[in-house]
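A.B. asks: Pasting the sequence and the predicted model now:
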Amino acid sequence: MSLLEQIKISKDIKQLSREELKALAGEIRERIIDVVSKNGGHLASSLGVVELTLAIHYVFDLPKDTLIWDVGHQSYAHKLITGRNDIFDSLRQYKGISGFSKIKESAYDGFTVGHSSTSISAGLGVCYAKYLNKDTSDVISVIGDGSLTAGLAYEGFTQTGDLKRNLIVILNDNDMSISPNVGTLSSFLSRTFSAKYLQNLRNQFGIFLKSLPKIGDNIYNIAKRSEESFKAFITPGMLFEAFNFDYFGPIDGHNLEHLIDILKNIKNPKDPVLLHVTTVKGKGYEPAEKNPVYFHGVGSFAVDTGKSNHISNGIPTYTQVFGSQMIKLAKTNEKIVAVTAAMPEGTGLIEFSKLYPDRFFDVGIAEQHAVTFSAGLSSKGLKPVVAIYSTFLQRAFDQILHDVCIDAHPVVFAIDRGGIVGEDGPTHNGLFDYSYLRCMPNMTIMAPKDENELARMLVTAVNYNGPVAIRYPRGIGTGVKIEENPKPLEIGKAQVINEGDDVLIIAIGKSVCEALKANKLLKKQGIHATIINARFVKPLDTNLIIEYALKIKKIITVEDHVLDGGFGSAVLEMLTDKGVTGFSIKRIGIKNRFVEHGPQDILRRDYGIDSAAIVNAGLELHGNKIK
C-alpha cells in the first residue's frame, strides 16, 4: 500500500517521518498529474504547494485549527490528505468534488473560495470569532503573490495589524526571483528570528525598554528600527512589518525541513505573523514548470508530453473571435486600448498585447481599479475595452455604476464567460451580469447569438458614445462565417429570425440557438413559433416585442442567466409598464440558486434552460405535456 493510500485523515501524516513525508509529496504529485490529465483543472498552482500543504498539516491540528486557501484552486494536495483521495478521480466532474475549497465538502476546508484575495479578510473574521468564543486554536491563511495585486488583501492586512489578532498569513510567492545565497541566509535568519525563546525574549525586552522612565519609548523605537533596518536589508519584509505583522522569510517552499521548523516556531503567535515562502509553479512536472501559464488551468492532456488532448474542429471560441476583432479594430482606430485584470490569455488579448504594447494594460487581479482606470482613460478621449470574466466583473459593481455610468463614459465591457461556465462551478458561472448591469442608468447591454454577431457588437460598442457591455459565453461559436467588415447594429434593435402564429419565443445570446433547436421539435408537435433574437437586454426593442406580443399571446423568454432581474424580467416589466394585457408568459432561466460544476450541456439540461425546456414550455402553454 502506498503512503498516500494510508492517509485517511490529516492527522495520519503526523505519524510519518520527514523522509516519508518527502516520499508522500512525490506520490501526491503523481496522483494530481494523473487525475488532472484526464479531468482538466488547475495543475501548476497545486503542484507548487505540495510541500507547503504537508508541512501545514504536519504542524497544525486541522480541522480544529482553521486553514483558508486563497482562491482555492491550489488545494488539490490538501484534498488528497483530508479524506478525499478515494474520490479524487471525480475532481471537477458532475456530482464530484469541487476544484476549489468548499465548506460543504469537508470540515477541513476552512472557507468556500473561488475568487482571489479573500483569505486574509476571511481569516481575520474567523480569528476574531475564535477570540470571542475563547477558542485559542490557530488560523492560517495562505495567499499567493498574484492575489496581493488586489486591494482587498491590503484591507485585510490593515485591520489585522490594527486589531493585532494572532492570524498566521503564509505568502506563497511563486514568481519572485531570489539568489541562492540571499535565500539561504534569509532562510536561516527567518528560522532563527522565529524561535520561540527569541520571540519571547524580544517581547519581554520590549516591555522592559518601554518601562524606563521618560526615555523608554524612544529607546524601544530606536531598537525596533534597528531590527527592521537589518531585516529589510536582507529580506523584503518591510512592507508587512508596516502592517504590524511579524515577518519571516523568504524561505524555500519546497524544503520540508525548513517549512516544518519555522511553522512550529510561529505556531500560536501573540501577534499577526507573515511567513514568506517561495515556490515553483508546476513543481515536479517539467511541462508545467516550463509553461506554468498554460498549466494554470488546463484541459485534459497527455502526461508524457504535456500536449492537449483537445482536437480542434476549426471553429474559433468566442474569446478568440473577440481577440482577433480587437486587433482588426485597433489597426484603424488608434483610440482603442485594451484593459484586463490578470487574464490576458483567458480573455484572448495576448496577440493584441504584442502588437500594441502601449495600448494594452494588464492591471493584475484588480477589477475595481481596471474599471476606474478605464473611466479615466475614457474621460480623455480614449476608447477602453475592458475584458473581464463575468464572475470577476461582479467585484467592480460600484466602480461601473459610480465611475463609469454617472458621467456615461464610453467604456466597453467585454464580458467573457457569461452564463454557465462548467467545471469550475458556482464561483465561476457568470449568471448575474444582466441583473447587476441592467439596473445602472446609461448602460447598454448586448449579447450575441453567434460569433459573427459578436464581431458586429464589438464594432457597435467602440463606435457608441456611452457605456456598453457585450456578454458572451465560454467555448466555441456556432461555426458561422464572420464578415470581413462587420457592420454595426442599430442600438436596441432586435431581429426576427422565424415567423409562426402559435408561440412567441424571445431569446438572448446563446439561448437563441437553443430556441432554434426547440422550434424544429415544436413543429413536429404542430406548434409554430416566432423567434426573436433580442440582441439587446437594454434597451429592449419595445415596439417589435409589443407588436408580436399583441398578435401572439403565448410568450416564452429564454436566457442563460438567473431569472431574478434578468432578461425575462426586463421583458415582463416592459410589457406591464406599456399596459399590454391578456398574454401568458413562461420565463426560462436559472432559478434563484447557485449552479454547481459539471459539463455545460448537462448543467443546461438539469437546470432547465436547454431546447427541451423550451419545447416543454411551448407545450404547456398549449395545454400539453412533454412526453
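C.D. replies: It's in. Predicted model, so just to flag it, every value in this text is computed and none were measured.

A.B. asks: contacts, neighbours, all on C-alpha from now
C.D. replies: Noted.

A.B. asks: Quick check: closest non-adjacent residue to Phe536.
C.D. replies: Met446 (4.5 Å; C-alpha to C-alpha, 6 or more residues apart in numbering).

A.B. asks: A further structure is provided below for comparison with the first:
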Amino acid sequence: MQKTLLHTIDIPADLRKLDPSQLPQVAQELRDFIIHAVATKEGHLGASLGVAELTIALHYVFNTPVDLVVWDVGHQAYGHKILTGRREVFETNRSLNGISGFPKMDESEYDTFGTGHSSTSISAALGMAIASQLTGDIKKQHVAVIGDASIASGMAMEALNHAGITNTNLLVILNDNAIGIDPSVGALKQYFSKVTLDGAPETDNIFEALNFEYSGPIDGHDLDVLISEMSRLKNIKGPKLLHVITKKGKGLRQAEEDQVKYHAPGKFDAKTGEVYPKSTEVLPPKFQDIFGKTIVELASQNDKIIGITPAMPTGSSLKYMMEAFPERAFDVGIAEQHAVTFAAGLATQGFQVFCNIYSTFLQRAYDQVIHDVCLQKLPVIFCLDRAGIVGEDGATHHGIFDIAYLRCIPNLIIFAPRNAIELRNILFTAQQGLDTPIAIRYPRGRGEIKDWIKPFKSIKIGKGIQLKSGKTIAILTVGTMALNAQKAIASIKKTTNQDTIGLYDIRFIKPMDEVLLSEILKKYQVIITIEDGVVSGGFGSAILEFAAKFHFKNTFEILGIPDSFPQHGTVEELYHLTGISEEKIKETILKYLK
C-alpha cells in the first residue's frame, strides 16, 4: 500500500508534528482506513466515520495520554484506536485474542476508561478531574466525549449536575448527530434540534443553567474551527461544554443516508458502499424478530399490550410494533431505569407491558426491577434479548449474569425458551394475565426452526420437560443450550453406540419443576447441568441447592461461564473456551461414561 500521512502516525505525538493544513488529508485517510477495515471484518462503522475530524482535533490539541480523553460507549473510537498505536493490528478488531471493539484500559494507556455501555463518560472524567485537583496537577486536561442520545441518560444528567458545582478542569464535548443506534428521542432531542450552526436556541441554555461555560454549536467537520475552539477552552477554568454538530456516517454516502443500517452494517463493498446481499437461502428467524412479530400479532388481539424499549427499537425488533401500533409502543431513550419503572406504572393500571431490554443493560436497572416491580408484584413482562454469550462485542455486552442476579429476587418467574416456538408460546402465555412479573431470556442470533408460526399454546408455569430418556447420566439444560447438548449426545451415540444419556429442558429457572427434578435425581447417578450464564449463583447452583435441601447424593457437574469475564470472539469460539460447545459437552459426558 502506498505510504500516506496516516502511516506516519504511530502515536498522537506524531500527529502533533504535522502542520494544521495537513490534517484534512489525515481525516480523509482515516475514514478510508476505517471503511476498508470494517468492510471486510465487520464492526461499528457510522459512529467512527462521523467523528474523524473530532478525533484528530482532540489528539492534536490535547497532550494525550497525559491529558485524559474518555469516550462514551465507544462505538466511535475506531479512529482513536488507529491514531494511538493500533493501526497495524486493527485488522484483529473484535476477533478472538485481538483488540477490543471498545476502549479498554488494559489495551492501551490512551484508553483512559473502559466503555461499552452509554452515559458513563462524564462521571468518569469528573472523577479523574477531581483526582487531579487533589494531587495538585492543575494543568492536566480531562475531556468527556458524549453523544446527544447518551447525554439524555439519567447518569449523564447526574454527572452534569455534580460537575456544575465543582471548579474542575473538565471539558464535555457534546457530539450532536441526532442519533444513537436508532434516532434520538425525547425533549432534549427536541431542544438540540432547535440548535443550529447559526446560533443557540432562543430558550435559556440548559448547560449554562448548570454552571457550564457553553461554547457552540460548531461544525464538527471543520478542523480549523475545532482546533481553535478546543485550544481556547483549554485555558478556561471550571467545567466547559463544547457543542459539536456532526453527521454520523460522514464520508460514505450510504452510511449518511441510512444511519441505522450502517451503524454496524456487516460486510460491504468498500468502493461502492453497498452491503453485500444476504444469502438467498431461507434461514430461521432471529430471536429478536420472533419477539417483534409475535408481539404485533398478540397486540392486534389484545389492546392492553404495551411495548417498551430503551433506545433499541431496531435491535430488539420492537420497531414492528412501533410501526403497527405507534400509540402503544415506546422508545424511551437510553434510560433503562426509567423504562422499568415506566412499565411498572403502566402495569398498575391493568396493561400487559412487554419491557424489552438487552440482558446486559437490565443490569443498569437492577434496583427498579427489585423495588418498583418485584417488591410490588407487578406483572411486567421482561424480554431479555442478547442473553448469554453475544460474540464480538465482548465483555461489556455478554448477557451472562441475568440468571444469577434475577434468581435471588422474590416474586419473579424466570423462563428460557429453547427454540422459536417456545419463545412464541411464552409470550402468548405471559400476556394472558400472570399475577407476578416474568423474565424471558433469549439469545442473540438465530435458532434452527424455520416453520415457527404455529397456533399458540399456553405453557404451564414451572413445568420442565423430558427431551430424551436415559439410564445413568442426566443432562439438564435451560434455553438454547439444549441444542448443544442434543448434538453432543447424538455424536456420542454415533461413535460409541451408547444410549444411556437422558436430556431434560428445565425451562423455568424459577420456579423450578421440583417434581421432575426429584424424579431425575432418583433415577440418575450423574447430573450434568448446562447454562449460557455464569456458574456462580446460576442455574446449576439452583440444582445443587435443591439437591442439598432434599439430601440427594448424586454426582454433579456444572457447565457454564467460569468466574471471569469472557472477552470478544465468535459465539462458537467463546462457547468452546467456556466449555459449553457441542465438543466440550461431549468431552464432559465421555468422562463419566468411562
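C.D. replies: Structure's in. What do you need? Nothing here was measured: the structure is a model prediction, and the numbers come from that model.

A.B. asks: The residue nearest to Phe536 of structure 1 matches what in structure 2?
C.D. replies: Matched by TM-score structural alignment, Met446 of structure 1 corresponds to Phe415 in structure 2.

A.B. asks: quick one: contacts for its match?
C.D. replies: Going by C-alpha atoms under 8 Å, 6 or more residues apart in numbering, Phe415 of structure 2 touches 438-441, 507-510.

A.B. asks: Repeat that for His402 of structure 1.
C.D. replies: Counting by C-alpha under 8 Å, 6+ apart, His402 of structure 1 touches no other residue.

A.B. asks: what do you get for the one 5 residues further on?
C.D. replies: Asp407 of structure 1 sits next to no residue when contact means C-alpha under 8 Å, 6+ apart.

A.B. asks: That one matches what in structure 2?
C.D. replies: Per TM-score structural alignment, Asp407 of structure 1 is aligned with Gln376.

A.B. asks: Longest helix in structure 2, please.
C.D. replies: helix 23-41 (DSSP state H).

A.B. asks: Could you name the helices and strands sitting against that one?
C.D. replies: helix 46-50, helix 52-61, helix 78-81 (3 or more C-alpha pairs under 8 Å, 6 or more residues apart in numbering; DSSP states H and E).

A.B. asks: what's the most buried one of these?
C.D. replies: Mean neighbours per residue, mean count of other C-alpha atoms under 10 Å, is largest over the helices and strands packed on helix 23-41 of structure 2 for helix 46-50, with a mean of 29.

A.B. asks: And that one, what does it pack against?
C.D. replies: helix 23-41, helix 78-81.

A.B. asks: Select, out of those helices, the one closest to Ala365 of structure 2.
C.D. replies: Nearest of the helices and strands packed on helix 46-50 of structure 2 to Ala365 of structure 2, taken as C-alpha to C-alpha: helix 78-81 at 28.8 Å.

A.B. asks: okay, the helix or strand that the closest one is followed by sits on what stretch of structure 1?
C.D. replies: Using DSSP states H and E, the next helix or strand after helix 78-81 of structure 2 towards the C-terminus is helix 121-135. Taking TM-score structural alignment as the measure, structure 1 aligns residues 119-133 with helix 121-135 of structure 2.

A.B. asks: The lengthiest strand in structure 2 vs structure 1, mean deviation?
C.D. replies: When structure 2 is parsed with DSSP state E, its longest strand is strand 526-534. With mean C-alpha distance after the TM-score superposition for structure 1, strand 526-534 of structure 2 departs from structure 1 by a mean of 0.3 Å once superposed.

A.B. asks: on contacts alone, who are the packing partners of that strand?
C.D. replies: For strand 526-534 of structure 2, the packing partners by 3+ C-alpha pairs under 8 Å, 6+ apart come out as helix 402-407, strand 473-477, helix 481-496, helix 539-549, strand 555-561.

A.B. asks: Any idea which residue is closest to the centre of structure 1?
C.D. replies: His115 (4.3 Å; C-alpha atoms, centre = their mean).

A.B. asks: Count the residues that sit near the nearest residue to that one once chain neighbours are set aside.
C.D. replies: Distances taken as C-alpha to C-alpha, 6+ apart place Val71 nearest to His115 of structure 1, at 5.1 Å, with adjacent residues excluded. Val71 of structure 1 has 22 neighbouring residues, counting by other C-alpha atoms under 10 Å.

A.B. asks: In a strand, Val71 of structure 1, correct?
C.D. replies: No: counting by DSSP: H, G, I helix; E, B strand; the rest coil, Val71 of structure 1 is located in no strand; its state is coil.

A.B. asks: Just list the residues touching whatever residue of structure 2 lines up with it, thanks.
C.D. replies: By TM-score structural alignment, Val71 of structure 1 lines up with Val73 in structure 2. By C-alpha under 8 Å, 6+ apart, the residues touching Val73 of structure 2 are 102, 115-121.

A.B. asks: Of those, which is the nearest to Ser458 of structure 2?
C.D. replies: His117 (35.9 Å).

A.B. asks: measure that closest one to Leu197 of structure 2 for me?
C.D. replies: As judged by C-alpha to C-alpha, to the nearest Å, His117 of structure 2 and Leu197 of structure 2 stand 29 Å apart.

A.B. asks: same question, Asp219 of structure 2
C.D. replies: The gap separating Asp219 of structure 2 from Leu197 of structure 2 is 7 Å, by C-alpha to C-alpha.

A.B. asks: which residues are common contacts for those two?
C.D. replies: Common neighbours of Asp219 of structure 2 and Leu197 (criterion: C-alpha under 8 Å, 6+ apart): Ile245.

A.B. asks: of these two, who's got more company?
C.D. replies: Remark: of Asp219 of structure 2 and Leu197, Asp219 carries more neighbours, 19 against 12, as counted by other C-alpha under 10 Å.

A.B. asks: aligned partner of that one in structure 1?
C.D. replies: For Asp219 of structure 2, the residue aligned by TM-score structural alignment is Asp252.
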